[in-house]
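A.B. asks: A predicted structure for the sequence below; I have some questions about it.
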Amino acid sequence: MGFGKGCHLHLIDGSAFIFRAYHALPPLTRKSDGLPIGAVAGFCNMLFKYVEGWNGNDAPTHAAVIFDYSSKTFRNEIYPEYKANRPELPEDLRPQFPLTREATRAFNIACIEREDYEADDIIATLAREAREAGGRVTIISSDKDLMQLVGNGVEMLDAMKNRRIGVDEVVEKFGVKPDKVVDVQALAGDSVDNIPGAPGIGVKTAALLIQEYGDVENLLAHAEEIKQPKRRQTLIDKAEQIRISRKLVELDAHTPMDEKLDDLEVQDPKPEELLTFLAQMEFRTLSKRVAEKLGAEPPVIPEPSAAAPAADAAPLPEQAPIDPEKYERVGDAEALNRWVEVIRERGCVAVDTETTSLDEMVAELVGISLCVEPGQACYIPVGHRAVGGEAADDLFGSDELAEGQMALEEALAILKPVLEDDAILKIGQNMKYDAKIFARHDVAVAPIDDTMLLSYALNAGKHGHGMDVLSERYLDHKPIPIKSLLGSGKAAITFDRVAIGDAVKYAAEDADITLRLWQLFKPQLHRARVTTVYETLERPLVPVLAEMEMNGVLVDRDTLSRMSNAFAQKMAGLEAEIHELAGENFNVGSPKQLGEILFDKMGLEGGKKGKTGAYATGADVLEDLAAEGHALPARVLDWRQLSKLKSTYTDALQEHINPETGRVHTSYVQTGANTGRLASTDPNLQNIPVRTEEGRRIREAFVAPEGKVMLSLDYSQIELRILAHVAGLAEMKQAFRDGLDIHAMTASEMFNVPIEGMDPMVRRQAKAINFGVIYGISGFGLARNLRIPRSEAQGFIDRYFERFPGIKAYMDDTTAFAKEHGYVQTLFGRKIHTPEINSKGPTAGFARRAAINAPIQGAAADVIRRAMIRMPAAIDGLPAKMLLQVHDELLFEVDADAVDPVIARVKEVMEGAAEPAVKLDVPLTVDAGQGANWAEAH
């Protein structure tokens, strides 16, 4: 039937379905070939339930499932930082996206996506067309961004809650009718999508302003009339930012479409096609239900082989259900001593702490939870604040302690012998945090097991390793969310203000879940052959990192302040120079204004307008223009770099200086990268730029106390050395043994030029290729790095592979291994899973490059981990502290008169770190430097 009056169009937000399926349902592990299918299974069940409801007066006559084509759209041209804060997709979810498209088609429902546009734009366009044709529209989604479309025959349906969203519900949420939602969103912004909005103006205030002034443009035109000084100044200063925000939130209801409304007519599923797809996915239960519904024979799906179960599909041990109502509140010494007796009988206990902050160096201990068996857990409150005998409901409650708690000193005195007993295993999730909290109270927790690290050793590359993720994935249990206790935003409270009764359920549940995960994961180490990885690279690193983090590194606030001022002055000078080159003043930080100057006024080539008419002015565009000799884009790049250095480092680092120690205490995440590389957070000290003079100067603020020096020891070209070893590159191995300049040697081999008197540019090209090949660089990428034509760059890469055929063989062999086994492995046995290696399209190329690089980068990470684990014993008795690890570098604080013996001891450990596990064909060499600050030492 043609679409017209009386027709009813259903538009399903496919991406929302996928993420609901992934997060709300337990993963149904994997197919027999290892392919993750949990989200696909949930998606198919949701579609089937939806199709089953196609009856009655509200049934659709037309329907479509709408998907996002990719993460990049025309909005990124308007504002490059749009959605930049979004976390990376879980690695086990990425390969499931194309399968959900296949599932939609198998159900015989129209499947629509469009390059350069979001699913919401397509929904807006089809809704408009349907409304204009006289039909009704139901958008099956709860996405607030779609609420601007509600009204005039368009409604929304939150399928998970079976709740309809009309005009009244939109007004309830935003304070305005749907046609004004974009104006409210433009002011309020959105931290999730990185839409800046007007700082300090939330939804309620925005709604009041729009109610008074009608829309954003009229509000900005009358900004001077706003009575509140801060709000008035924000609207004046951030006017352009607000206008950009409005463009970002407004949906494009005129997206170019190939599909017509008539193409979306509802059709019954074709039994053969649908059942074939479900059989391929090995969905036995759903196949039977669908076959029964369609009156067809269910397909025969072989049972999975019992010989080789997937590592994450091990059966759960029989245990009591998780019931937070049954946990015990321990409020006196007698009760705690009973728990201690049980712990000593069991020989192990799961431990968790509750504190007032995520920063272990300032956090106050609020309570301790223990679990001895699944379902048998308790919580010991020691620091909850009271109001009338119970914890406060707001941030400014009483500082008096609530009743029914133990004194902190008494509880720790009873627990200390157990926590320090070598015969009792302490189990935690991210145990380094808890160990540091206890260490600040003179309790040295050991020995430990860590469920986060157990998961990482088993499943790096498959999924995240946070407790909530692991609980839902492996225990089919969603833990109590912390936000339900603390709230969020400005109204959030700290844990000491949580009612003790609620804290018992939350905290004891964490310990209970941790013990269950440990029981599940620990036996799998042997089966997955990663026991050595966990026992030699993960578990023993925890106390080493904890000590480093507590040591911290001394930072000179005055130096940072002077740098911030200098950067501000230099930025001002650059702005003046940019304005002079442009012939007028404009906002250098505005991509829109910059684009107009470069391409409209100056007429530079290469301008590319997005759909909104704004030019793209990202770093890649400016770098290309600068390479052509244009001064203005080069100066803008300089200005942007200084702006980032100032905001990210010289300003922000001052806020991270601990008031008691005068030091910055970073935290290291062992599970931050699939390859084993450590990640530094709060603050991140690994990404301080060192390629520019200004970036290198930031390290001058990291100083040694009086009488001490900073000592830096850095592996020389460790990844190239490992590549030479694993790929069997005879010439490269010999060059490393002979101590030759490896980049000059490569240039000589490739370009047939002598090493003596070599042109530095030729060596630079060889260096770029040497390091680029490790990361699977393309001809396009190398061309951009070297500022040369793509054909010339590709010629370099082709010649490189011809000269060093072992590298190409290594790449091919590694890719083949990954495709067959679903993972790659380092020299030390670390497994990095590659779930997307058999996917198609752009994802496949990324997965292949990651698989090739992982064994090299992972082995380098393993080497420095081994060195760090041995270091405390090696420097014991020497006046030295290990402070930082930055990629291939270790930074120490050493007494000035002990530099030479420390260098000798540290170099010995680092250069021999691979042995005895691995005997490399090339030597590992370490460069040492010293100075009054980090910049001088490096």
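C.D. replies: Nice, I can see it. Numbering: from 1, shown residues only.
A.B. asks: please make it C-alpha for all contacts and neighbour counts, starting now.
C.D. replies: Will do.
A.B. asks: what's the single longest helix in the chain?
C.D. replies: Ranked by number of residues, the top helix in the chain under DSSP state H is helix 842-874.
A.B. asks: for it, the distance to its chain's centre please.
C.D. replies: On the basis of Cα atoms, centre = their mean, to the nearest Å, helix 842-874 sits 18 Å off its chain's mean C-alpha point.
A.B. asks: and it, what other elements does it pack with?
C.D. replies: If you count contacts as 3 or more Cα pairs under 8 Å, 6 or more residues apart in numbering; DSSP states H and E, helix 842-874 packs onto helix 541-551, helix 718-727, helix 760-774, helix 805-821, strand 823-825, helix 899-911.
A.B. asks: quick one: Gln686 from Ile322, how far?
C.D. replies: Going from Gln686 to Ile322 by Cα to Cα, to the nearest Å gives 40 Å.
A.B. asks: just Gln96 next, same as before
C.D. replies: 30 Å.
A.B. asks: same thing with Pro923?
C.D. replies: 53 Å.
A.B. asks: what's next to stretch 750-767, contact-wise?
C.D. replies: 743-748, 786, 799-800, 803 (Cα atoms under 8 Å, 6 or more residues apart in numbering).
A.B. asks: select only the buried ones of those residues in PyMOL?
C.D. replies: PyMOL command restricting the contacts of stretch 750-767 to the buried ones, with burial defined by 16 or more other Cα atoms under 10 Å:
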select buried, resi 743+744+745+746+747+748+800
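A.B. asks: and which of the contacts of stretch 750-767 is nearest Glu240?
C.D. replies: Closest approach between the contacts of stretch 750-767 and Glu240, by Cα to Cα: Leu786, at 36.1 Å.
A.B. asks: just give the nearest non-adjacent residue to that closest one, would you?
C.D. replies: Gln765 (7.0 Å; Cα to Cα, 6 or more residues apart in numbering).
A.B. asks: count residues in the vicinity of that neighbour, would you?
C.D. replies: By the measure other Cα atoms under 10 Å, the count of residues near Gln765 is 19.
A.B. asks: put this next to the previous one:
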Amino acid sequence: MPHLYLVDGSSFIFRAYHVLPKLTNKHGEPAGAVYGYTTMLWKLANDLHKADGPSHLAVILDKSEHTFRNEMYDQYKAQRPPAPEDLKPQFPMIRDATRAFSLPCIEELGWEADDLIASYSKAALAQGWQVTIVSSDKDLMQLLTEPGIDMLDTMKDKRFGPAEVVEKFGVGPDKLGEVLALMGDSVDNVPGVPGVGPKTAAKLILEHGSVEGVLAAAPDMKKGKLRDNLIEHAEMARLSRKLVELACDVPLPQPLEEMALDGIPEAPLRAFLEHHGFKSLLAKLTADQNQGVDPTPAEPTGVPEEEDPPCDHDGYETVVDEAALDQWIAAARHQGWLAIDTETTGKDPMLAELVGVSIALAPNRACYVPLGHGGSDMFAEKPVQIDRDAALAKLKPLLEDPAVLKIGHNLKYDLIVLGRLGVNVAPYDDTIVMSFDLDAGLHGHGMDELAATHLSHSCIAYKDVTGTGKKAIGFHEVDLKTATRYAAEDADVTLRLWRRFRARLPVERATRVYEMVDRPLVPVIARMERHGIKVDRERLAGLSAEFAAQMTELEGVIHGIAGAPFAIGSPKQLGDVLFEKMGIKGGRKGKSGVYSTDVNELERIAADKDSPGKEIAARVLDWRQLSKLKSTYTDSLQEQIHPATGRVHTSYSLTGAQTGRLSSTDPNLQNIPIRTETGRQIRDAFVAEPGNVILAADYSQIELRLAAHMADVPALKEAFARGDDIHSLTAQELFGTVDRDTRGRAKTINFAILYGISRWGLAGRLDVSADEAQSMIDRYFERFPGINRYIAETLQAVREQGFTETLFGRKTHFSRIKSKVQHERQGAERAAINAPIQGTSADIIKRAMARMGPALLDAGLTGTRMLLQVHDELVFEVPEDEVQAAKPVIERVMATAAEPAVVLDVPLAVEIGVGASWGAAH
């Protein structure tokens, strides 16, 4: 018997738009809804194929907002807000997506999609077909009056028939229109009868049979508001009955027979996916075609052999006795892998206490092992749970078993928490790193966003479990049922993501960077964070006092120039002083009506020799620098000293910088000024323990060296091989002479060119005209044509494929490289020029970090520890008696870090300094 599936396309579209984050395609166009719609349609095809489902299928869409119902009632849907601006341009693309699957995409002016679905349903039933409506729209449930028709809600994986309609509304499908008319619909602006909700409407229809029956009986009802409303709004009730009634006799735009499913041709689907740059879907399509599999059963993100079921939160197990824990451990050993997550008392892994552990072995096969639940009061009652030490004694052999793979999301956090308890997790996979190596630049890599993007799943929010504000509680105070739903979901989602990412890695050529660069770094970073670095509290306090005194002095100077005191830290007051009182030209106001006083604006004023605000702008910049250093470092570093270790433990992110560089927070060590005296003073506060020294090892001009190799510039390669001063060489080539001024200019040009700087940008840095700057750029490209060729080839490649690659295969995606907005496109181009070089530099120092520990141990240097990574520098704490032996080991590991995977045409030079503090080591 033919089985027709009618897909309510609007339902898919708005679900996709609201579930997924705001994504863009490779042309810079908004495409989150398009991607979500495509994956949902693909998932439907996959599910239905496995269920041996439809013989015929069509997607039904709304063509226009004005229909015959607007003629009946001009306020129909009048209160609906317009479609979001970023959704409007996606509607045509969604129609293209439907046609890419070679599926009928049906819409008709003057009719709603619901009317088309109703008409097609009746026509198919009249021919003896079965019909399934893919939607959750309550209006369409009116059609479920015959045995041959049902509804499928794909988000809940639930089918609806007459029994489910009765359960939901209290009446069968044949009476549902009567109920909908009385209760009205605020979304569609169907008026209904005020004060009549679903339950009251159902009760009235069960008693009186229809809207007309209810209205006829109203005068004899018990006096009250309900009776009065029914009488007063009788005509609106009658109108509402007509508005909710589905038209079942719309002329069919396309014959039923043309909806036959004959498989999904690969070519149009591939062309659509390639046009938008939907790489995960393309990878699955390619994998399926390589295996000779028709794309019809493909799963949207491509990896699991079988489609994952929806998360069953009530099916997760709470493990509160050792026998049950033993069973989970045995199952994990037998399988050979498990996903794991920890729940703790806080975000800082160096301070947080372990509250519980969650484990997942397969989708929906997950558990939570509570270990520290109970009230904060020592006398508070605690739930039944396994003793923490007893549980860890059982889990430790499993988590350290080399034959069992452990899978985590942002595993670094869990490694620190468990490492403090004597558990060293290995081997492992980290899904946050896998996602970054696959999709850097396309979206964020937090679990919630990845679950929405790849699983169409919305994770339970932490605040929904613990509350917010004054009523917030710690996770250890959450009841076990709620805690299990939240914690086990984390492990379950991690496992589902891993199943997708592990298959994409080889298909998308990301295995190399994951296995050779990023994955080995996870435990290295965890150890560095755990060890931390000592800071001199007294030195910091002294600096804070010095900075405060300097700020006070600057305030007096600034107020004197302004002619009156004002709050320098207030953008509004500063803007009024600069642009109103002092009359400085060129001020620009934001939407709030406040003048912009950002760093660019102040630097513009300070650089204008003729500006009356030149001096005050320069002083405000100095004041801001001191204020930032004081608040960010000298004040906050004192508060960040760990009470037990006496050291500061910065937090590194492996996914924070798009090009692959590490970033740090709490404190952010990347932003300490490098070349200023105040920056050196702050570095002086980072000190070694007694009997040790600080050793700083810094790559010398690594990005210029990599540019010489990657752009194949013979003059630069030869100069680096000879050990020449590269900035002096450039000065000689560009200006014909080398002195302090020309070398400084050459240095600026060397680095600026690699960052894709414009003539205007270079003019601003060198304080020359735009024409002079362009002349310098032209001469540079004449002397070093390989650089110009590299830039052109890089831009051509990124425009064609949407991403750049490092020498180790790290991809960085640039979704705005073809943006129609000029400043967005130019910004993407500048970033793309530098990304392969900066990314390769990041890859090399990461490889050096991963190799450093084993190399030091092989040399017997058990006391030397790597503490920090900042820009192109590694910082160590070294016992005084190991310094001379450690230097050559550290230099060798860093200089050869690229090998044997990549052999460079230029040597990597490493400069090493030693001192009592970080500052003294430079």
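C.D. replies: Thanks, I have it. Everything quoted here is computed from the prediction, not taken from an experiment.
A.B. asks: what do we get in the second structure for the residue nearest to Leu786 of the first structure?
C.D. replies: In the second structure, Gln765 of the first structure lines up with Arg745, judged by TM-score structural alignment.
A.B. asks: ok, back up a step: looking at the helices and strands packed on helix 842-874 of the first structure, which is closest to Lys611 of the first structure?
C.D. replies: Shortest distance between Lys611 of the first structure and these, using Cα to Cα, is found for helix 760-774: 34.4 Å.
A.B. asks: following element in sequence after that closest one, please.
C.D. replies: Moving toward the C-terminus from helix 760-774 of the first structure, the next helix or strand (DSSP states H and E) is helix 779-786.
A.B. asks: can you give me the stretch of the second structure that that following helix aligns onto?
C.D. replies: With TM-score structural alignment as the criterion, helix 779-786 of the first structure aligns to 759-766.
A.B. asks: and that stretch, how far from the first structure on average?
C.D. replies: Superposing on the first structure and averaging over aligned pairs (mean Cα distance after the TM-score superposition for the first structure), stretch 759-766 of the second structure comes out at 1.9 Å.
A.B. asks: distance from the chain centre to that stretch, please.
C.D. replies: 34 Å.
A.B. asks: which other residues reach that stretch?
C.D. replies: 745, 748-749, 752, 769-774, 777.
A.B. asks: mind doing that once more with 7 Å?
C.D. replies: 745, 769-770, 773-774 (Cα atoms under 7 Å, 6 or more residues apart in numbering).
A.B. asks: could you work out the most separated pair of these?
C.D. replies: Longest distance between any two of the contacts of stretch 759-766 of the second structure is 14.9 Å, between Arg745 and Ala770; criterion Cα to Cα.
A.B. asks: now the strands for the stretch 151-300 of the second structure?
C.D. replies: 158-160 (DSSP state E, counting those that start in this stretch).
A.B. asks: just the helices in it please.
C.D. replies: For the stretch 151-300 of the second structure, the helices defined by DSSP state H, counting those that start in this stretch occupy 162-169, 173-183, 198-208, 211-217, 225-232, 234-244, 266-276, 279-290.
A.B. asks: by how many degrees do the last one and helix 266-276 diverge?
C.D. replies: What that stands for is helix 279-290 of the second structure. With axes from the mean of the first three to the mean of the last three Cα atoms, to 10 degrees defining the directions, helix 279-290 of the second structure sits at 160 degrees from helix 266-276.
A.B. asks: now helix 279-290 of the second structure: buried residues?
C.D. replies: For helix 279-290 of the second structure, by 16+ other Cα under 10 Å, it's 279-288.
A.B. asks: before we move on, what about the shortest one?
C.D. replies: Along helix 211-217 of the second structure, the positions that meet the burial threshold by neighbour count (16+ other Cα under 10 Å) are 211-212, 214-215, 217.
A.B. asks: which residue numbers in the first structure go with it?
C.D. replies: On the basis of TM-score structural alignment, helix 211-217 of the second structure is assigned to no residues in the first structure.
A.B. asks: which residues sit against that helix?
C.D. replies: 178, 204-205, 208, 230-231, 234.
A.B. asks: can we see that at 10 Å?
C.D. replies: With Cα atoms under 10 Å, 6 or more residues apart in numbering as the test, helix 211-217 of the second structure has contacts from 175, 177-182, 201, 204-208, 210, 218, 221, 227, 230-231, 233-235, 237-238, 240-241.
A.B. asks: what's the burial count for Ser791 of the first structure?
C.D. replies: Residues lying near Ser791 of the first structure (other Cα under 10 Å) number 11.
A.B. asks: I meant Asp558 of the first structure, not that one.
C.D. replies: Neighbours of Asp558 of the first structure (other Cα under 10 Å): 11.
A.B. asks: no further questions, thank you.
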